[in-house]
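> Task: produce atomic coordinates for the following.
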Amino acid sequence: MLRSNIVITGASSGLGKGMAIEFAKMGRNLGLCARRVERLEELKQELLSINPNINVVIKSLDVDDHDAVFTCFEEFRQELGSLDRVIVNAGMGKGASVGTGYFYANKQTAVTNFVSALAQCEAAVGIFREQNAGHLVTISSISAARGFRRALTVYAATKAAITSMTEGIRIDLMKTPIKVSTVHPGFIRSEINEKVKTAPFMVDTETGCKAIVKAIEKEGANSYVPSWPWSILYRLMRIAPLSMLAKMS
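A predicted model of the protein is given here:
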């Protein structure tokens, strides 16, 4: 099924922006939201230069304003005519080792990456239930496989929660036309990890986003991208000793 109208949260930079560019090349209409609306304005012009035949709607949204999430998604539905796919992408990676004085940063990541993702899923699936159609996509992480240390401790925990929550939604909707997918990106260079100097199998944003969009289009339950090596490493990480995990973070 062709998903013509796609909403992406956290679309002003990183993976959100990269996915928007790939979908524009495919001729899809886009509803893009983020806090930095000036960046969305620039992105809109870039997308229309790629494909002037698509409709691009942009809105300012802080996903931590949960009431605003519902309003924003409904406005997208009204302006686009329907929501065929919603990609829950907005997130952050602030934080530090637990107990080292950075509770506020860890809490902010926990709220944005999980509670606010829940708000986005609630808003999207509510619309999909009314339409009896739609595709929910959550962007998790390869770090959902296990616990991680330092700045990734809370981040990885939120991504594990996203994967679990999305699976629950998928079970709920198994007997409906609504599709539910979780994408687990490996190490893809973006603003959220720009301070990370080295990481195993890191790829650039364009390469990573092409792999993500390809996985989304297949509408499978779970995907690990880029497929090589992460589809294998994810399974190995599930059984790896803690000493090996420590080297990855």
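> Could you use CA atoms for every contact and neighbour count after this?
Noted.
> so where do the strands sit in the protein?
Taking DSSP state E to define them, one finds strands in the chain at 5-9, 29-34, 56-60, 85-88, 135-139, 179-185, 222-225.
> possible to save those as a markdown table with mean neighbour count and distance to Val203?
Compiled in a markdown table, the strands of the chain are given as follows (neighbours: other Cα atoms under 10 Å; distance: least, Cα to Cα, whole Å):
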| stretch | mean neighbour count | distance to Val203 |
| --- | --- | --- |
| strand 5-9 | 25 | 21 |
| strand 29-34 | 26 | 24 |
| strand 56-60 | 20 | 28 |
| strand 85-88 | 26 | 21 |
| strand 135-139 | 25 | 17 |
| strand 179-185 | 25 | 10 |
| strand 222-225 | 22 | 10 |
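> who touches the spatially most central residue of the chain in this structure?
Centroid check for the chain by Cα atoms, centre = their mean gives Asn89 as the closest residue, at 2.4 Å. Asn89 sits next to 8-11, 15-16, 138-139 when contact means Cα atoms under 8 Å, 6 or more residues apart in numbering.
> Return the distance of it relative to Ser49.
Per Cα to Cα, to the nearest Å, Asn89 is found 24 Å from Ser49.
> what's the top helix by length along the chain packed up against?
Counting residues, the longest helix in the chain under DSSP state H turns out to be helix 152-172. Taking 3 or more Cα pairs under 8 Å, 6 or more residues apart in numbering; DSSP states H and E as contact, the helices and strands that helix 152-172 lies on are helix 103-110, strand 135-139, strand 179-185.
> Let's compare: structure for the following, please.
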Amino acid sequence: MAKAVLITGASSGLGEGMAREFAERGYDLALCARRTERLEALKADIQRRQPNIRIHIRPLDVNRHDQVFDVFNAFHQDLGRLDRIIVNAGIGKGQPLGTGHFEANRETAETNFVAALAQMEAGMAILRAQNGGQLVIVSSVSAVRGMPGNVTTYGATKAGVAALAEGLRLELAKSRSPIRITTLFPGYISTAINAGIKHKPFVVDAATGCRAMVKAIESGKAEAYVPGWPWTVIGFIMKRVPASLLARMV
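Have a look, this model is predicted:
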């Protein structure tokens, strides 16, 4: 029986790219996002290429927290088991603090952290009931240290979900649970969410980036920078460089 993966925010960007990559590897797919017309088109395209896999789609606004639980549970019933649940949905509307854009920062915080918490709660309830599977949290290299300007709130939310994942990982290790928790720290992968950023060092195209993400997920690592080169090195340096130097770098 094929393994099944649930991906939120699957209508575009990293979610869409991972869906295509998992399909190539023979996974059954549970895909959700707000834009159902894009999900329908994605399903049709993947099904033409991979006619033997099962693909279920459902509309989901992750900020409607009750709906998160309903959709996750419905996917679980559809497929019988969810081997991997990927908390991917997010936005990047942050603005510098104190510049009159509280609503943009609030929306970013609620979508990237509170809604991610809801997804983790719903996902873990399923994995605990199964007594197995993998929960994957898509964080960001911007979570490694506090970031300035437009990235301040975004980076803080990604640091928050990474901390949730680490705490959960420690809890499960203590109880020797077979459930695995993986946190991904993507560098610059070319998608719509970062299209407005002018300076994107070491950027890779979406297909390359998503291939690296799926490879890291399947490896079962607790944490992974993706693509591994050069972001593993950059992440190591960012954690240790003095704040005065970091301010000039970013």
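> Export the strands of structure 1 as TSV, with columns for distance to Gln45 of structure 1.
Output for these, formatted as TSV (distance: least, Cα to Cα, whole Å):
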stretch	distance to Gln45 of structure 1
strand 5-9	16
strand 29-34	12
strand 56-60	9
strand 85-88	21
strand 135-139	25
strand 179-185	27
strand 222-225	28
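> Compare these and give me the one nearest Thr163 of structure 1.
If you check each of those against Thr163 of structure 1 by Cα to Cα, strand 179-185 wins as the nearest, at 6.6 Å.
> Show residues contacting that closest one.
Outside strand 179-185 of structure 1, the residues within contact range by Cα under 8 Å, 6+ apart are 133-142, 144, 163, 166, 169-170, 173, 208, 212, 215-216, 219-226.
> sorry, back to before: determine which two of the contacts of Asn89 of structure 1 are furthest apart.
When the contacts of Asn89 of structure 1 are compared pair by pair using Cα to Cα, the two farthest from each other are Ala11 and Thr138, 13.7 Å apart.
> re earlier: can you tell me how far the residue nearest to the centre of structure 1 is from Cys121 of structure 1?
Note on Asn89 of structure 1: its distance to Cys121 of structure 1, by Cα to Cα, is 11 Å.
> residue contacts, the counterpart of Ile126 of structure 2 in structure 1?
Taking TM-score structural alignment as the alignment basis, one finds that Ile126 of structure 2 is matched in structure 1 by Ile127. By Cα under 8 Å, 6+ apart, Ile127 of structure 1 lies in contact with 74, 83.
> and the gap between Ile127 of structure 1 and Gln120 of structure 1?
Between Ile127 of structure 1 and Gln120 of structure 1 the distance, using Cα to Cα, works out to 11 Å.
> wouldn't Ala122 of structure 2 be in contact with Phe75 here?
No: using Cα atoms under 8 Å, Ala122 of structure 2 is not in contact with Phe75, being 11.5 Å away.
> Contacts for stretch 187-194 of structure 1, please.
Among residues not part of stretch 187-194 of structure 1, those counted as contacts by Cα under 8 Å, 6+ apart are 13-15, 92-93, 199-205, 208.
> Dump these into TSV; add neighbour count and distance to Leu43 of structure 1 as well.
Below are these laid out as TSV (neighbours: other Cα atoms under 10 Å; distance: Cα to Cα, whole Å):
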residue	neighbour count	distance to Leu43 of structure 1
Ser13	19	9
Gly14	21	12
Leu15	27	13
Met92	18	20
Gly93	21	23
Ala199	15	28
Pro200	10	30
Phe201	12	28
Met202	13	25
Val203	16	22
Asp204	11	19
Thr205	19	15
Gly208	23	18
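> Would you tell me which one of the residues you listed comes nearest to Asp67 of structure 1?
Distance ranking of the contacts of stretch 187-194 of structure 1 against Asp67 of structure 1, using Cα to Cα, places Met92 first at 19.7 Å.
> ok, the closest one - contacts?
With Cα under 8 Å, 6+ apart, Met92 of structure 1 has these contacts: 109, 112-113, 155, 192.
> how about those, which pair is most distant?
Thr112 and Ile192 (13.3 Å).
> the more surrounded of those two?
Neighbours around Thr112 of structure 1 and Ile192, counted as other Cα atoms under 10 Å, are more numerous at Thr112. The numbers are 21 against 15.
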